[in-house]
Every structure is written in structure tokens, then in C-alpha cells.
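A.B. asks: All I have is the shape, not the residue letters:
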């Protein structure tokens, strides 16, 4: 693992009666793709095709599929299966399946006796229950990152019922954080961006932030202490989460979204439980969302004009794009144009 990306052919399984075959158009670039392919979250079986933010058109449906039509634009996110009978699955939290949700790539798909391969590809076969409708108001390239970055940020905001009157801070203005700003603002919250980079201040306001606090400015941080009902922590590098708790109002919640690589070597500092207890604070995590909630997110984004800022990438530029993503230089989500893949490869 860890070598450069190369184009190669993979076989896709035959479609079953409840499967949908999708000709892919775009696939988002996610930092987790890099962590996985470079072995930063443990080893995976090779060959491996990453990508779990994909949009395309239905090109075939199984004999028992009745709610999809050939030519319809659809999307597939981070999972393509779950047991569907455990308590989390029954409450539409398939991502927390007790028997493990089937990841879109690098996961063992027991019902089909194969290891899943992701969306940096020209087509994919997916069970109908894990296929999402893409609203016509959202272009396909902009829809792709919503299927991971979008739902990862939407789910906790919806779960916490963020709306008018809430004061939401977002730390880490990157691929995830920029979506948190847009979504929280669309929900009616007062949004503050937290960044150590002065150059990001103007952009954060363009994204929808009402205020920007530079974390290198001690006076500004002091003035912000105890202000926020929700703080979204989208910082992907090891950092002191405890320092962010000081910014919360009593009964406030920090939502952890950014995951560092296991190879970073620096442990995340421990949070003093007294800080949580004395002010009634909460730590929460966000791990995408179930299929039903993801569909609601797409409809919300369509209704409120919320889309990610994207940079279209061709197959020839993918290795460079991954390096730029790691360096924080993509603005703000990269999206692979599937049409740029070599169509002459044979499985």
C-alpha cells in the first residue's frame, strides 16, 4: 500500500434482482480515501479502488426493482449494505449496523462473496436500498461530495436541532468545515468560523460565516469563551479538544468530525471530565448518516441552494490532487471526472 494511483480494470458482479447498475459520472475525493490507500488506517487487501461519493445515471435495474428508472440520476455514498434487521438498521442508522455496514470499498460483502470496490470507476452495482436520488437542482459534480462530507456535517446539526437562536462555531475550514458553515447558516444559526489562517477569513464569510475568530488572537478567543451552543470540530490533525470546550456555553456540544491518520504519532490530548461535568457539556461524534437522513440532506441542500465548493480533477491529475488534498490546497472538495478514465481497459 502507499504507492501511486494507477488505472486498471476490475470486474463488477452481475446485477441481482434487487440491484441497480450505475454508469458513474463523478466521484468525490475524500481524505479517508488517502488514509485508506496509503495504509494510514491499517492495511487493506489489494487491488483497491477507493471513492465513496459517487453520482451517475441508472443504466440497468434488477427484475424486482420498481422505484428506479433507467436514465435517472442517482448517488451512492459510504456504504452499500447492512444487515437491515438489527436495532440501528431498523431505526435507519445503517452506518451503525451491529453486524457492520458494508463499506463502499475495501469491505467484505458477505452476501455477494466479494470485496467491495469504490467509485473511482466507470460503473458500479449497488443494492437498491443504498441508492440515493439526486435532486435536479444540484449538479452531479456538486452532488458527489454531499454523499460523505455533506451528510457528515448535516447529521449532527439535524440531530441537535440547530436553528435560529443557536450560535454555532466551526473549527477547521476545509472540506468538512466549509460544509458545516454553509449548512448551519442555511438552518438559521449564527455561525462563527474559527481559523488560525488570516487568509481564510474572507472566504469563511463568503461561505456564510457571520464572524471569524482567529485562534492565534488570544483576546478574540477570550471574548468568544462561553458563547457557542454547538462547536463543530473538523480539524483532521491531532489537537487539543479540551481547549475548544472553553468556547461552549453551558450545556453546549462539541461535535468531533475530523480524524487524524493513525501514523501521525501524536496522541489526542485527554479531555478533563470535570470540564464536562461542571458545565453540562457534551462530546459527540459524527459518522455520516443513514440512507433516509442522507436523502433528507440532499433535499435540504436542493431547497436551500447549499452545495460544496468543488474543483474538478481528471484521472491524469489524481496523484497530484491527493497530495494537494493532504496539503489542504484543494478548494474545498476535489471531484474526479469519471469521463477522463481510460475507457479502453478491459476487466
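C.D. replies: Looks like it arrived, so ask away. None of these values were measured; they are calculated from a predicted model.
A.B. asks: When you work out contacts or count neighbours from here on, use the C-alpha atoms and nothing else.
C.D. replies: OK.
A.B. asks: Report how many residues lie close to residue 90.
C.D. replies: 12 (other CA atoms under 10 Å).
A.B. asks: ok, now residue 310?
C.D. replies: For residue 310, using other CA under 10 Å, the count is 20.
A.B. asks: list the contacts for the nearest residue to it once chain neighbours are set aside?
C.D. replies: Excluding its sequence neighbours, the residue lying closest to residue 310 (CA to CA, 6 or more residues apart in numbering) is residue 333, at 4.8 Å. Neighbouring residues of residue 333 by CA atoms under 8 Å, 6 or more residues apart in numbering: 28-30, 145, 175, 308-311.
A.B. asks: and with 10 Å instead?
C.D. replies: Residue 333 sits next to 28-31, 142, 144-146, 149, 174-176, 178-179, 308-312, 325 when contact means CA atoms under 10 Å, 6 or more residues apart in numbering.
A.B. asks: do residue 79 as well
C.D. replies: 52-53, 94-95, 101-105, 107, 116, 118, 126, 130-131, 288, 290-291.
A.B. asks: Residue 294 too?
C.D. replies: 77, 132-133, 146-148, 150-152, 154-155, 288, 300 are the contacts of residue 294 under CA under 10 Å, 6+ apart.
A.B. asks: sec struct for the residue of the chain most remote from its centre, please.
C.D. replies: Distance to the chain centre peaks in the chain at residue 219, reaching 33.3 Å (criterion: CA atoms, centre = their mean). Look at residue 219: counting by DSSP: H, G, I helix; E, B strand; the rest coil, its state is helix.
A.B. asks: and here's the other structure:
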């Protein structure tokens, strides 16, 4: 076994405490990664505050680092490679989704980076708020070395979540994309859509974010509480990516779709009611997406390297993880916290 140090919460709402634990010895298809940075996601916040969850919990599922050891059968990576890993570390590899490179939709449910179940020995997976992670090579990705590693980490969750629908809907020059909500997901959706050549509009409830939208690459911003402004967008978009993280009325955004347009909801994944008539007029579609599979994840990282795209982050030492969670819960972040794990090494 391999010794590691990390952080975990012993109960819901409890502060994260350092702990020493063991990672598995490498299997033939494993890669050991020394973790340099790990993003702080709303999913992590939910995991440590949800009283119905399983505890202890050791979070962290969007991270970057350097390969320190590889298994005997690994051919795609060598010691010293700069790599990135997201929130999926294994899948069945046999179903139709896995065969299509969409392991994020694995019929047997993918193995998550923490709180999942190892498909070989049945042990619980332990997250990347830690000094090291051991992961199957299929779920490790080459990281562009021209980019700030701390700012790459959130691409592995927030980034790939919005990249997949953009690519699945063939977004490029001549297409019109709306992004609802500018946060960890939305700010990257704007950057991606702009770099792909689309005409990009941001929907926001805040006047203060209008200028932020332009700085991210949006062509315009619409304040969604202004009814006249919303009415002016009727039928204006081929795709709207809804990154709003709370339950809300979808009807105003469906109205903004053009013929055969799609509203893709990625921010709030709970139950919501949709009036079918809002889909019928214009033959519109409502879809969703989450995380990403192998086929799109490396493509996204390569694209980011080529276009110098990273997340806007605030970096803090891993010892300040509780401060990051407190500020995240208060909405005090633009746009993603990232933990520097070097104080664990």
C-alpha cells in the first residue's frame, strides 16, 4: 500500500481534518499522480454538508499533477508527465455508452473519484484533496503544459460539463448560443462558445455581471429580470446552456430558442416541471448533460491548450480548505476556488 495525506470530514457540517491513509498499490493499468492542485466544487460542498450522505467523506474530483509511477501495462503515460483527472475514475467498459467513449453515462454507473466503489476490490474511493491519487490509466488525461495547472483543474468538472453539449450540438461559426448564469460552469461555457466561433449571449440576473460577460468573450448580455429584454430574444438561439444552480422557471429560456433549438440544463439537476407547449411551438428540445467521457475530455484539454483557455480561479493553500467552503457557500468566489496541495508534500 502507498501512504498518503489528505483531508476528510467526519460528519455533516464538520470541518475537514488532515488524515493519513493508504492508497492501493498500482495495478497493471494504474497511474500514480502526485496531486499539485485540486478544484473546490459545489458537489464537494454538498457532500460535506448533506446529513443523509455517507461519512467520513474525503472530497476532491477535479485535479492536476505529475505522474510518479505507472503500472506494467501502461503505455500512454510515463513518469514526469503533466496530467489531469476528473470526477470519473472507472466504468464498466462494456456497455453502449462506454463503447462510444461516453463513460460518464455508463449503464452500470461510473466509479466516482470519491464516494464511489472500486470495481476490483469494492473499497470506497477517496478523493483528491490529498497528496497522491492512484487511478486507472483510461481516466487520466494529458495536460497542456503551456497553461497554469491550478487554472486547468476546474476544467475537469465544470469545463467538461459545458464542453460536451457545445460539441454534441456542433457549435461553431454561424451558431447562436445563450449561456444562463455566470459561475463556475457558465464562465467556461462563455469562453468555449466564443473560442468555437459562436455568437454568444449571457443571461444574468445581475447588472454588475454585464461587463463581466463581455470580458469573458460574450457578444452581449441580457438581464433576465427585464421582461422587455427577454421578449426581444424570442427565437434567437440555437442552443442555450442553462448553468443556473437552483430550481427556476425554464419557460422564459425555452421561448428564446429558435426552430429545433435545444435548452441543455447542466446547473440544476433536480426535478422541474415543463409545459409541453413550450417545447411544441418550434419543435424545441430539453436536454441535460453531466461530466464527460474520454472522447471529449482530451479534446477539450487540447483545445484549451491551443486557445489558452483556463478557468478564472482563486488559489489558496489546502490548509485553508474550510475557508474555501465557507466562502463558496456564501457565493464569494469568481469563479472557482482551487487548493494548492503542495503543503501536503
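C.D. replies: Alright, I've got the coordinates. Bear in mind the structure is a predicted one, so any value in this text is a computation, not a measurement.
A.B. asks: Now check the second structure for the residue matching the residue nearest to residue 310 of the first structure.
C.D. replies: Counting by TM-score structural alignment, residue 333 of the first structure lines up with residue 336 in the second structure.
A.B. asks: Distance check, its match against residue 264 of the second structure.
C.D. replies: 22 Å (CA to CA, to the nearest Å).
A.B. asks: Contact partners for the aligned partner of residue 87 of the first structure in the second structure?
C.D. replies: With TM-score structural alignment as the criterion, residue 87 of the first structure lines up with residue 96 in the second structure. Applying CA under 10 Å, 6+ apart, we find residue 96 of the second structure in contact with 102-103, 105-107.
A.B. asks: Keep only these that stay in contact in the first structure.
C.D. replies: Contacts conserved in the first structure for those, using both residues aligned by TM-score structural alignment, their matches' CA atoms under 10 Å: 102-103, 105-107.
A.B. asks: Which among these count as buried?
C.D. replies: 102-103, 105-106 (16 or more other CA atoms under 10 Å).
A.B. asks: okay if I get those residues as a markdown table plus secondary structure?
C.D. replies: Output for these, formatted as a markdown table (three-state DSSP):
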| residue | secondary structure |
| --- | --- |
| 102 | coil |
| 103 | helix |
| 105 | helix |
| 106 | coil |
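A.B. asks: if I read this right, residue 193 of the first structure contacts residue 169, doesn't it?
C.D. replies: Yes: Residue 193 of the first structure is within contact range of residue 169, at 5.7 Å (criterion: CA atoms under 10 Å).
A.B. asks: Around residue 3 of the first structure, how many other residues sit close by?
C.D. replies: 9.
A.B. asks: Can you get me the start-to-end distance on stretch 170-188 of the second structure?
C.D. replies: End to end - CA to CA - stretch 170-188 of the second structure spans 17 Å.
A.B. asks: all strands of the stretch 51-200 of the second structure, in order?
C.D. replies: In the stretch 51-200 of the second structure, the segments counted as strands under DSSP state E, counting those that start in this stretch are 63-70, 82-85, 88-90, 111-112, 132-136, 141-142, 176-180, 199-204.
A.B. asks: now the stretch 201-345 of the second structure
C.D. replies: Taking DSSP E, counting those that start in this stretch as the criterion, the stretch 201-345 of the second structure carries its strands at 220-223, 237-242, 257-265, 285-288, 313-317, 336-340.
A.B. asks: So which of those is nearest residue 68 of the second structure?
C.D. replies: Closest approach to residue 68 of the second structure among the strands of the stretch 201-345 of the second structure (CA to CA): strand 336-340, 18.0 Å.
A.B. asks: Tell me if I'm right that residue 162 of the second structure and residue 180 touch.
C.D. replies: No: applying CA under 10 Å as the test, residue 162 of the second structure and residue 180 come out as separate, 11.7 Å apart.
A.B. asks: residues shared between the contacts of those two?
C.D. replies: The contact lists of residue 162 of the second structure and residue 180 share 186-187, 189-190, 241-243, 265, 267, where a contact means CA under 10 Å, 6+ apart.
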